[in-house]
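K.L.:
Structure for the following, please:
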Amino acid sequence: MMKLFRAALIQSRVGKDRTKNLENAARLIAEAKKGGAQLVALPECFNSPYGTKFFNEYAEPVPNGPTCEMLSKAARDHSIYLVGGTFPEVENNKFYNTCTVWNPEGKLLAKYRKMHLFDIDIPGGITFKESDVLHAGNELVTFDFEGIKVGLGICYDLRFEELAKLYRLQGCELLIYPGAFNMTTGPIHWEILQRARALDNQVYVFAISPARNEQGYIAWGHSQVTDPWGKVTTQAGHEEEIIYDDIQLEKCHNIREQIPIFKQRRTDIYDTIKKCK
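P.N.:
This next block holds a predicted model:
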């Protein structure tokens, strides 16, 4: 198992032109490779604006379509593992918010559909209802990165500690959440939720936001790496940028040995169980 690797989180700027979004993402992926990254991750809705009125227009099938073609080619050309953020997926006339993962040969390694849809109403803040257009995914998804088990979630999934707990119980050491928190919840909840998921489960957490824009849905930005101690090791601002972090997997082992909470759980009294396949 790889004990040390370099990760790059790409906080890309997203506009209404899909072709330009994909070209920009491809350029930033190439830059991340030059920076020594072996695992590269893109943000939520990196190929389209975020909003229910855009999902139908920008939706593509997986693994066909221009977005998957770009991701596959970029992973292969740069010989990297590529977490392709998310983009709207269509299958059988149903729409999903989907994260794809590609291996260094450009093959589709994993596909995760957002499980918890973002339906909220905060008076004076923000009202949003993804379920007006999107369907929810029903499967936990992990992938193997050079012997490291990685679990996937998307944005609002970060709020549900049971999902992270199930991934830890499956042996994950890293959780990746492409996400676009907004200007109401982002300043208060974005960082603390990542630290909570990392600390509770003694895992690394990556969360990747789009860069902030001033039109439509405004993302908070501040893509972040959090270690298993709950410490923020790297954080972006709100502009377009790439952040790098050299990940030491021994931290997971050491912290789990020092504070063995998963050996001490009282499963005779309580438990977290997975009900789907």
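K.L.:
When you work out contacts or count neighbours from here on, use the C-alpha atoms and nothing else.
P.N.:
Noted.
K.L.:
Could you tell me which residues make contact with the nearest residue to Leu117 once chain neighbours are set aside?
P.N.:
Distance criterion C-alpha to C-alpha, 6 or more residues apart in numbering; nearest residue to Leu117, sequence neighbours excluded, is Glu130 at 5.8 Å. Shown in contact with Glu130 (C-alpha atoms under 8 Å, 6 or more residues apart in numbering): Gly51, Thr52, Leu117, Phe118, Asp119.
K.L.:
ditto for Ala37
P.N.:
Residues counted as contacts of Ala37 (C-alpha under 8 Å, 6+ apart) are Phe5, Arg6, Ala7, Ala8, Ile80, Tyr244.
K.L.:
Which members of those residues occur in strands, if any?
P.N.:
Phe5, Arg6, Ala7, Ala8, Tyr244 (DSSP state E).
K.L.:
Tell me which helix or strand Arg27 sits in.
P.N.:
helix 18-34 (DSSP states H and E).
K.L.:
Distance from whichever helix or strand comes after that helix to the middle of the chain?
P.N.:
In the C-terminal direction, the helix or strand that comes right after helix 18-34 (DSSP H and E) is strand 39-41. Strand 39-41 sits 10 Å away from the centroid of its parent chain (C-alpha atoms, centre = their mean, to the nearest Å).
K.L.:
And the contacts of the helix or strand following strand 39-41?
P.N.:
Note on strand 39-41: by DSSP H and E, the next helix or strand toward the C-terminus is helix 52-58. Contacting residues not belonging to helix 52-58 are listed as Arg18, Ser48, Phe87, Pro88, Phe95, Lys129, Glu130, Asp132, Val133, Leu134 [C-alpha under 8 Å, 6+ apart].
K.L.:
thinking again about what came up before, can you list the buried residues in the helix holding Arg27?
P.N.:
For helix 18-34, a neighbour-count test (16 or more other C-alpha atoms under 10 Å) marks Arg18, Asn21, Leu22, Asn24, Ala25, Ala26, Leu28, Ile29, Ala30, Ala32, Lys33 as buried.
K.L.:
I figured the last one was touching His78, is that so?
P.N.:
Yes. Counting by C-alpha atoms under 8 Å, Lys33 touches His78, with 6.5 Å between them.
K.L.:
So which residues of the stretch 151-277 of the chain form helices?
P.N.:
Here the stretch 151-277 of the chain has its helices, by DSSP state H, counting those that start in this stretch, at 161-169, 191-201, 250-258, 261-264.
K.L.:
Here is the second sequence; please produce its structure so I can put it next to the first one:
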Amino acid sequence: MKISLVYLQKMASRAKSFRIGLIQMLVSDDKSENLKSAARLISEAKEQGASLISLPECFNSPYGTKYFPQYAESVPDGETCQELSRVAKENKVYLVGGSLPEKFENKYYNTCTIWGPDGELIDYHRKIHLFDIDVPGGQKFTESDVLSPGNKFTIFDNGICKIGVGICYDVRFSELFHIYRKEGISMLLLPAAFNMTTGPLHWELLMRGRAIDEQIFVAACSPAQCPDSDYKAYGHSIIVNPWGKVIKQAEFNEEILTADIDLNECDNARQSIPIFKQRRTDLYDTVKCQL
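P.N.:
Below you'll find the predicted structure:
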């Protein structure tokens, strides 16, 4: 039986696409309710056709150093991980479990877990760069008062492409994502919780910048803004294509954000503007700047 060239092209294109779902959920101080909400919203995202789904940073607890020890669990044996495993398997999706406070050997981490459609833990990412800032007249926060930094890179494969993982403040450190790009990623997935000081100024700018720098898709998933929370998240979960164009963006409220990811867009961007072939590593890697 002869198979037409057009059919083969369509099949190749189909194999390079998938639908992502970002769960911009309201997070309360009730862990059990947060887990129930996450499970319900993940199922809704699956019904909307998403095969890769992400939760936001600190989806099972309020965001704040005073909360981390209280809500911390072990990975992968804690209550939250057991529920994430169950929901991933039940819906047969790749699930990026936002992040949760993790306790390991008397240390605390801000940790993202990644689950396969079989409910097995694929990998985990501990936030590498801790959120220690003091903006005059704006936000002050010191994660290092409680948390320890992670020390490993995290890339997983959803059967279609390689996906790099960071958490929130990690996005400001472009070196990390350049390493990911050299390892072959086509997407950066970033559970995050920017605030009302840094969010309006830098959120979209940083996500678009990382997409343009590495010619990848960027998907950043935030909690919805809760007016009663000590820490007011900016929301605005976002999906950006390799050209830096915003495909979808939420506002402040709870929402499921979905988009179809066509990896041919990565190829097109890289062929049109071949920055990785044009990099002057002979200068960057060997010559010291003379100041």
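K.L.:
Dump the contacts of helix 52-58 of structure 1 into JSON lines; add secondary structure and distance to Tyr204 of structure 1 as well.
P.N.:
Below are those laid out as JSON lines (DSSP: H, G, I helix; E, B strand; the rest coil; distance: C-alpha to C-alpha, whole Å):
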{"residue": "Arg18", "secondary structure": "helix", "distance to Tyr204 of structure 1": "31"}
{"residue": "Ser48", "secondary structure": "coil", "distance to Tyr204 of structure 1": "28"}
{"residue": "Phe87", "secondary structure": "strand", "distance to Tyr204 of structure 1": "24"}
{"residue": "Pro88", "secondary structure": "strand", "distance to Tyr204 of structure 1": "26"}
{"residue": "Phe95", "secondary structure": "strand", "distance to Tyr204 of structure 1": "30"}
{"residue": "Lys129", "secondary structure": "strand", "distance to Tyr204 of structure 1": "30"}
{"residue": "Glu130", "secondary structure": "helix", "distance to Tyr204 of structure 1": "28"}
{"residue": "Asp132", "secondary structure": "helix", "distance to Tyr204 of structure 1": "33"}
{"residue": "Val133", "secondary structure": "coil", "distance to Tyr204 of structure 1": "32"}
{"residue": "Leu134", "secondary structure": "strand", "distance to Tyr204 of structure 1": "29"}
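K.L.:
Make CSV out of those and add distance to Lys149 of structure 1.
P.N.:
Formatted as CSV, these follow (distance: C-alpha to C-alpha, whole Å):
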residue, distance to Lys149 of structure 1
Arg18, 32
Ser48, 29
Phe87, 23
Pro88, 25
Phe95, 28
Lys129, 32
Glu130, 29
Asp132, 33
Val133, 32
Leu134, 28
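K.L.:
nearest to Gln258 of structure 1, of those?
P.N.:
Nearest to Gln258 of structure 1, judged by C-alpha to C-alpha, of those is Phe87 at 39.6 Å.
K.L.:
I'd like the distance between the corresponding residue of structure 2 for that closest one and Glu47 of structure 2.
P.N.:
Taking TM-score structural alignment, Phe87 of structure 1 has Leu100 as its aligned residue in structure 2. The spacing between Leu100 of structure 2 and Glu47 of structure 2, counted by C-alpha to C-alpha, to the nearest Å, is 25 Å.
K.L.:
do Arg279 of structure 2 as well
P.N.:
As judged by C-alpha to C-alpha, Arg279 of structure 2 and Glu47 of structure 2 stand 43 Å apart.
K.L.:
for Cys161 of structure 2, same thing?
P.N.:
Applying C-alpha to C-alpha to Cys161 of structure 2 and Glu47 of structure 2 gives a distance of 22 Å.
K.L.:
same question, Glu175 of structure 2
P.N.:
Distance, Glu175 of structure 2 to Glu47 of structure 2, by C-alpha to C-alpha: 37 Å.
K.L.:
likewise Ile261 of structure 2?
P.N.:
17 Å.
K.L.:
ok, now His236 of structure 2?
P.N.:
His236 of structure 2 sits at a distance of 22 Å from Glu47 of structure 2 (criterion: C-alpha to C-alpha).
K.L.:
Kindly report the same for Ser222 of structure 2.
P.N.:
21 Å.
K.L.:
so where in structure 2 does stretch 178-196 of structure 1 end up aligned?
P.N.:
The alignment places stretch 178-196 of structure 1 over residues 191-209 of structure 2 (TM-score structural alignment).
K.L.:
typo on my end, stretch 143-161 of structure 1
P.N.:
Against structure 2, stretch 143-161 of structure 1 falls on residues 156-174 (TM-score structural alignment).
K.L.:
likewise stretch 116-127 of structure 1?
P.N.:
Going by TM-score structural alignment: stretch 116-127 of structure 1 matches residues 129-140.
K.L.:
Ends of the matching stretch, what's the gap?
P.N.:
Note: stretch 129-140 of structure 2 ends 16 Å apart using C-alpha to C-alpha.
K.L.:
Same question for stretch 244-258 of structure 1.
P.N.:
27 Å.
K.L.:
which residue is nearest the middle of structure 2?
P.N.:
Leu190 (1.9 Å; C-alpha atoms, centre = their mean).
K.L.:
which residues touch it?
P.N.:
Per C-alpha under 8 Å, 6+ apart, neighbours of Leu190 of structure 2: Val165, Gly166, Ile167, Cys168, Val171, Val218, Ala219, Ala220, Cys221.
K.L.:
Help me confirm that the third one comes into contact with Glu57.
P.N.:
Yes. Checked against C-alpha under 8 Å, the pair Ile167 of structure 2 and Glu57 is within contact range at 7.2 Å.
K.L.:
Aligned to Phe5 of structure 1, what sits in structure 2?
P.N.:
Checking TM-score structural alignment: Phe5 of structure 1 goes with Phe18.
K.L.:
Ignore what I typed, I meant Glu250 of structure 1.
P.N.:
So, by TM-score structural alignment, Glu250 of structure 1 is matched to Asn264.
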